[in-house]
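Visitor: here you go, sequence then predicted model.
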Amino acid sequence: MEQTINQRIDAIISSLNMNQKVFAESLGKAPTVIYNIVNGRNKPGFEIIESLLKKYPQINSSWLLTGEGEMFTTTPILTPPTPTSDSYLQEYLKKLEERFEKLLSQKDKLIESQQYLIEHLESRLGKLKGVTDGAKVLPLWSKKIVKKETQARA
C-alpha cells in the first residue's frame, strides 16, 4: 500500500527525531497545522511543502511528492533541534515565571485582605488583653482568676 503525502510527512518528523510541535515551529507554522496534516484532516499546501524542503534540504522532494525513491537524498542529519527546543523551553520558562509572579501577587493580596479583616475585627471587638505580646502567646486567663471564679461559684 502506497503512503499518502500526509503519512510521508509524519515519517519525516519521526526520522528527524522531532515531535509535531517542534517540527511545526521549525517551519514557522502553528502546531495545529502539522497536526491536521499528519492526521489526514488536511493536505499540505504548497507553502508547507516549500518551507519543508528549504528547511530540510536532505529530504528527497520526489519522494515527498510521489513516494518514489528514498526519503533522504543523503544520510539524514539527526541533530537535535537545539534552537527550536531552546526557544520552546525559553517560552515555557517565561510562562512559568509569569504564572509564578501572578501567584505571588495573589498571595500578597490575600495576605493584605486577611490583615485588613483582622484589623477590622480587632477594632470592632476591641483587642483582647493577653492574646499576644510580640511573638509569644500569652494565656487569656491566669490560673488565679480561674480559681477565684471557681471558688466564688461554690
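Guide: Here it is on my side, so go on. Residues are numbered from 1 along each chain as shown.
Visitor: please count neighbours and contacts with C-alpha atoms only from this point.
Guide: Fine.
Visitor: in what helix or strand does the most centrally placed residue in the chain lie?
Guide: What sits nearest the mean C-alpha location of the chain, by C-alpha atoms, centre = their mean, is residue 92, with 5.7 Å. Secondary structure assignment for residue 92, by DSSP states H and E: helix 82-125.
Visitor: what distance separates that helix from the centre of its chain?
Guide: 16 Å (C-alpha atoms, centre = their mean, to the nearest Å).
Visitor: just give me the neighbour total for residue 103.
Guide: Neighbour count for residue 103, taken as other C-alpha atoms under 10 Å: 12.
Visitor: swap that for residue 63, please
Guide: Neighbours of residue 63 (other C-alpha under 10 Å): 16.
Visitor: please tell me I have it right and it contacts residue 53.
Guide: No. The pair formed by residue 63 and residue 53 falls short of the contact definition of C-alpha atoms under 8 Å, at 11.3 Å.
Visitor: still on that earlier bit, now for the helix holding residue 92, which elements pack on it?
Guide: For helix 82-125, the elements it packs on are helix 20-27, judged by 3 or more C-alpha pairs under 8 Å, 6 or more residues apart in numbering; DSSP states H and E.
Visitor: do you know how far the residue nearest to the centre of the chain is from residue 85?
Guide: As judged by C-alpha to C-alpha, to the nearest Å, residue 92 and residue 85 stand 10 Å apart.
Visitor: before we move on, what about residue 19?
Guide: The spacing between residue 19 and residue 85, counted by C-alpha to C-alpha, is 11 Å.
Visitor: then this one, side by side with the first:
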Amino acid sequence: MNKTLDERVLRILTFIESKGGAAVVSRTIGKHPQAIYNIEQGKGKPNFETLSLLKEAYYDLDLNWVFTGEKSLQAKSATNERDIEYLKQENKLLRIFLREKGVDLDI
C-alpha cells in the first residue's frame, strides 16, 4: 500500500474505533466482522460498498476527511453548531448553580 492509501485506511480505522470497534460497526452496517478485521490487519482495503454502508449508517462520517485528511465545511459547521449548543447548556447550568449559591450575574 502506498502512503496516501495507508493514511486513508488509518482514518477509516480511527473512525471505526470511535464508533465502538470492528464488531459494533460490522453489526451496524450488516457486514461480517471479518471484513473489518481484514482491513485492520492489512489483508484488505475498504471498498466502495463498505464506505457506502459506513456513510449510510453514520451520518457523521466525513468522507472528505477520509480521503484528504481535511474536514469538510459541512462537518466543521456541524461541529461548531454542536459546540455552540453545548456551551449554551453549560452556561445555563452555570447560571443556575451560581443563582443557588446566591451569586447573580447580570451579563
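Guide: Arrived safely, thanks for sending. All figures in this text were calculated on a predicted structure; none of them were measured in a lab.
Visitor: TM-score for these two?
Guide: The TM-score (TM-score structural alignment, normalised by the length of structure 2) is 0.58; 74 aligned residues with a C-alpha RMSD of 2.4 Å.
Visitor: just want the angle from the helix holding residue 92 of structure 1 to helix 20-27.
Guide: Going by axes from the mean of the first three to the mean of the last three C-alpha atoms, to 10 degrees, helix 82-125 of structure 1 is angled at 110 degrees with respect to helix 20-27.
Visitor: Provide the aligned range in structure 2 for helix 82-125 of structure 1.
Guide: Counting by TM-score structural alignment, helix 82-125 of structure 1 pairs with no residue of structure 2.
Visitor: same question, stretch 50-63 of structure 1
Guide: Stretch 50-63 of structure 1 maps onto residues 52-65 of structure 2, going by TM-score structural alignment.
Visitor: so for that stretch, what gets flagged as buried?
Guide: Residues of stretch 52-65 of structure 2 classed as buried: 53-54, 61-63 (neighbour count, 16 or more other C-alpha atoms under 10 Å).
Visitor: pick out the most distant pair among these.
Guide: Greatest spatial distance in the buried residues of stretch 52-65 of structure 2: 53 and 62, 13.1 Å, computed using C-alpha to C-alpha.
Visitor: residue 66 of structure 1: neighbour count?
Guide: By other C-alpha under 10 Å, the residues close to residue 66 of structure 1 number 13.
Visitor: circling back: and the match of stretch 50-63 of structure 1, end to end?
Guide: For stretch 52-65 of structure 2, the end-to-end distance is 15 Å (C-alpha to C-alpha).
Visitor: what residues sit buried inside stretch 72-91 of structure 1?
Guide: By 16+ other C-alpha under 10 Å, the buried positions in stretch 72-91 of structure 1 come out as 72, 84-85.
Visitor: between those residues, which is closest to residue 23 of structure 1?
Guide: Nearest to residue 23 of structure 1 out of the buried residues of stretch 72-91 of structure 1 is residue 84 (C-alpha to C-alpha; 8.6 Å).
Visitor: ok, that closest one touching residue 27?
Guide: No. Here residue 84 of structure 1 lies out of contact with residue 27, judged by C-alpha under 8 Å, at a distance of 10.0 Å.
Visitor: quick one: residue 84 of structure 2 and residue 77 of structure 2, what's the gap?
Guide: Applying C-alpha to C-alpha, the value for residue 84 of structure 2 to residue 77 of structure 2 is 10 Å.
Visitor: how far away is the counterpart of residue 15 of structure 2 in structure 1 from residue 95 of structure 1?
Guide: By TM-score structural alignment, residue 15 of structure 2 lines up with residue 12 in structure 1. Going from residue 12 of structure 1 to residue 95 of structure 1 by C-alpha to C-alpha gives 30 Å.
Visitor: looking only at neighbour counts, state which of the two leads.
Guide: Between residue 12 of structure 1 and residue 95, residue 12 has the larger neighbour count (other C-alpha under 10 Å), namely 19 against 12.
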